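Engineer: make a model of this:
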Amino acid sequence: MKSLSTTLTLVLCAYALAVAPAEAKKKQQKDEGQQQEETKSEAPPRYTPFPHNLIFNLVDIDGKAPPAEMWLRIDSTGRANGSSGCKNWSGIFAVGPDRFGPRTMPAFTESPCDPAQKAFEQQFWAILLGGPFWDLKGDQLIIKAFKGPGVMHFQRSL
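Structural biologist: Down below sits the predicted model:
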């Protein structure tokens, strides 16, 4: 009886030693496959520099077309200028990798306009002065409000 239990123990140990490396190899291959999938799916985000020295015309704010021509331009030193419908403006903006905002309050030259245009312009300034996020997709500049609703779509001018 003692030899049967010894033999059985030796057989089980041999089986465990034979199976363990094969299981470890399968697990290692599975882990490597998962790491490769994670590497492919988690590509690092690409940095896109801000499009300095270009004029961008406003296409819409939250899907509503502007009642008058509105545009902006920021040069490589941060100097910005544009038209917000009722006002022509200029100022200095700090531009970061995904956000920008005014360093100083922009200077305005105002001209008379109707109340609907003034309301649209107020929405434009609420987004622009609030330190919005920016993104570039082809020839479109997208500016999204830092807090709350508000997305402006601009198209690069020719």
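Engineer: C-alpha only now, for contacts and for neighbours.
Structural biologist: OK.
Engineer: now do the helices in the chain.
Structural biologist: For the chain, the helices defined by DSSP state H cover 2-41, 115-128.
Engineer: turn these into JSON lines, columns for distance to L58 and mean neighbour count.
Structural biologist: JSON lines is the format used below for the helices of the chain (distance: least, CA to CA, whole Å; neighbours: other CA atoms under 10 Å):
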{"stretch": "helix 2-41", "distance to L58": "34", "mean neighbour count": "11"}
{"stretch": "helix 115-128", "distance to L58": "10", "mean neighbour count": "16"}
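Engineer: would you format those helices as JSON lines with distance to F100 included?
Structural biologist: Output for those, formatted as JSON lines (distance: least, CA to CA, whole Å):
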{"stretch": "helix 2-41", "distance to F100": "29"}
{"stretch": "helix 115-128", "distance to F100": "9"}
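Engineer: nearest to T104, of those helices?
Structural biologist: With CA to CA, the closest approach to T104 among the helices of the chain belongs to helix 115-128: 12.5 Å.
Engineer: which residues does that closest one contact?
Structural biologist: With CA atoms under 8 Å, 6 or more residues apart in numbering as the test, helix 115-128 has contacts from 61, 66-68, 84-86, 101, 143-146, 150-152.
Engineer: in PyMOL, how would I select just the buried ones from these?
Structural biologist: Per 16 or more other CA atoms under 10 Å, the buried members of these correspond to this PyMOL selection:
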select buried, resi 61+66+84+85+86+101+143+144+145+146+150+151+152
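Engineer: also this sequence, please, to line up against the first:
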Amino acid sequence: MWRSPPSIMYFPPPTRSTTAWRTGFRRAGPSPQIPGLASISPLRHFLVRRHSATQRLQGHDMRTKLFLALLTTGLLAAFALPAAAQDATIVGRHKKKAQQEQPQQPTFAQPDQTFPVGAQWTVSEINGKPVPGDAELTLSIDGNDRGTGFSGCNTWSSTLKPIQGQRLAMGSVALTSKTCPPAVTQIEHVYLGILHSGPYWSIDGSDLIVKSQYGVLRFKRGI
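Structural biologist: Below you'll find the predicted structure:
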């Protein structure tokens, strides 16, 4: 028996491009440029949203850290100010207490004292110590405000006037030209230096005290 050949079915070609037919979607424009991601990946929208969310979280973390840093700084400053004020108060109290406990400086002669003009004075101590060796240091002031004496090596003379405020004002000093050992010459310089520095004077019992920033002289009254 004769049989007809099987019929051949015809399928028309796809109307879309092969790529679109296989993937099932078309390109809708350029994809966001995210490093490491192909522009045609089907996960691009999800990754873009995830990338944006990550950026927002990072920005939020930065703002949180900045806020915490400012808050910490403010708290430290708030605690530091009372502590500094307390320290200043304590220092002020100690300073005031030290000033109260500090012994008062000995006062020199009262303004109503009169310098003993015409008396002869000999130095017994320099800065609280006896005069070294056999050095002789003398002083006398006459009624014409003329001072004379011996300075350990040479004889000296100068105007030497007691002035207001229990002080002595000394002019230019005239000295003899004798040469002495260095130790004696040094004592002479110290003695005349104190007298020439505008010192204060006072009477302590029967002694004369002459004091300046360069030293203290204690004189014994001669007979």
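Engineer: hang on, the earlier thing: of the contacts of helix 115-128 of structure 1, closest to P49 of structure 1?
Structural biologist: Ranked by distance to P49 of structure 1 (CA to CA), those are led by I143 at 14.4 Å.
Engineer: in structure 1, which residues correspond to the helix or strand where L75 of structure 2 lies?
Structural biologist: In the assignment (DSSP states H and E), L75 of structure 2 maps to helix 44-101. Per TM-score structural alignment, helix 44-101 of structure 2 has no counterpart in structure 1.
Engineer: who does that helix touch, helix- and strand-wise?
Structural biologist: Counting contacts by 3 or more CA pairs under 8 Å, 6 or more residues apart in numbering; DSSP states H and E, helix 44-101 of structure 2 is packed against no other helix or strand.
Engineer: rewinding a little: between the helices of structure 1, which one is nearest to N57 of structure 1?
Structural biologist: helix 115-128 (12.5 Å).
Engineer: okay, the closest one sits on what stretch of structure 2?
Structural biologist: The counterpart of helix 115-128 of structure 1 in structure 2, counting by TM-score structural alignment, spans residues 182-195.
Engineer: check how far the matching stretch sits from its aligned residues in structure 1, on average.
Structural biologist: Its aligned residues in structure 1 lie a mean 1.1 Å from stretch 182-195 of structure 2 after superposition (mean CA distance after the TM-score superposition for structure 1).
Engineer: how far off centre is that stretch?
Structural biologist: Distance of stretch 182-195 of structure 2 from its chain centroid, counting by CA atoms, centre = their mean, to the nearest Å, is 39 Å.
Engineer: the residue nearest the centre of structure 1: what's it in contact with?
Structural biologist: Structure 1 has D135 as the residue nearest its centroid, 5.8 Å off, counting by CA atoms, centre = their mean. Contacts for D135 of structure 1 (CA under 8 Å, 6+ apart) come out as 98, 141-143.
Engineer: likewise T155 of structure 2?
Structural biologist: Here T155 of structure 2 is in contact with 148-149, 175-176 (CA under 8 Å, 6+ apart).
Engineer: kindly report the same for T48 of structure 1.
Structural biologist: By CA under 8 Å, 6+ apart, the residues touching T48 of structure 1 are 97, 136.
Engineer: repeat that for 10 Å
Structural biologist: Contacts for T48 of structure 1 (CA atoms under 10 Å, 6 or more residues apart in numbering) come out as 97-98, 135-137.
Engineer: and the contacts of D135 of structure 1, which are buried?
Structural biologist: Among the contacts of D135 of structure 1, those scoring as buried are 141-143 (criterion: 16+ other CA under 10 Å).
Engineer: looking at these, which one is closest to A18 of structure 1?
Structural biologist: Of all these, A18 of structure 1 sits closest to I142, with 60.6 Å by CA to CA.
Engineer: distance of the counterpart of T138 of structure 2 in structure 1 relative to Q29 of structure 1?
Structural biologist: Under the alignment (TM-score structural alignment), T138 of structure 2 pairs with W71 in structure 1. Between W71 of structure 1 and Q29 of structure 1 the distance is 55 Å, computed by CA to CA, to the nearest Å.
Engineer: likewise for F133 of structure 1?
Structural biologist: Distance, F133 of structure 1 to Q29 of structure 1, by CA to CA: 42 Å.
Engineer: what's the answer for K64 of structure 1, then?
Structural biologist: K64 of structure 1 is 54 Å from Q29 of structure 1, where distance means CA to CA.
Engineer: no more questions from me, cheers.
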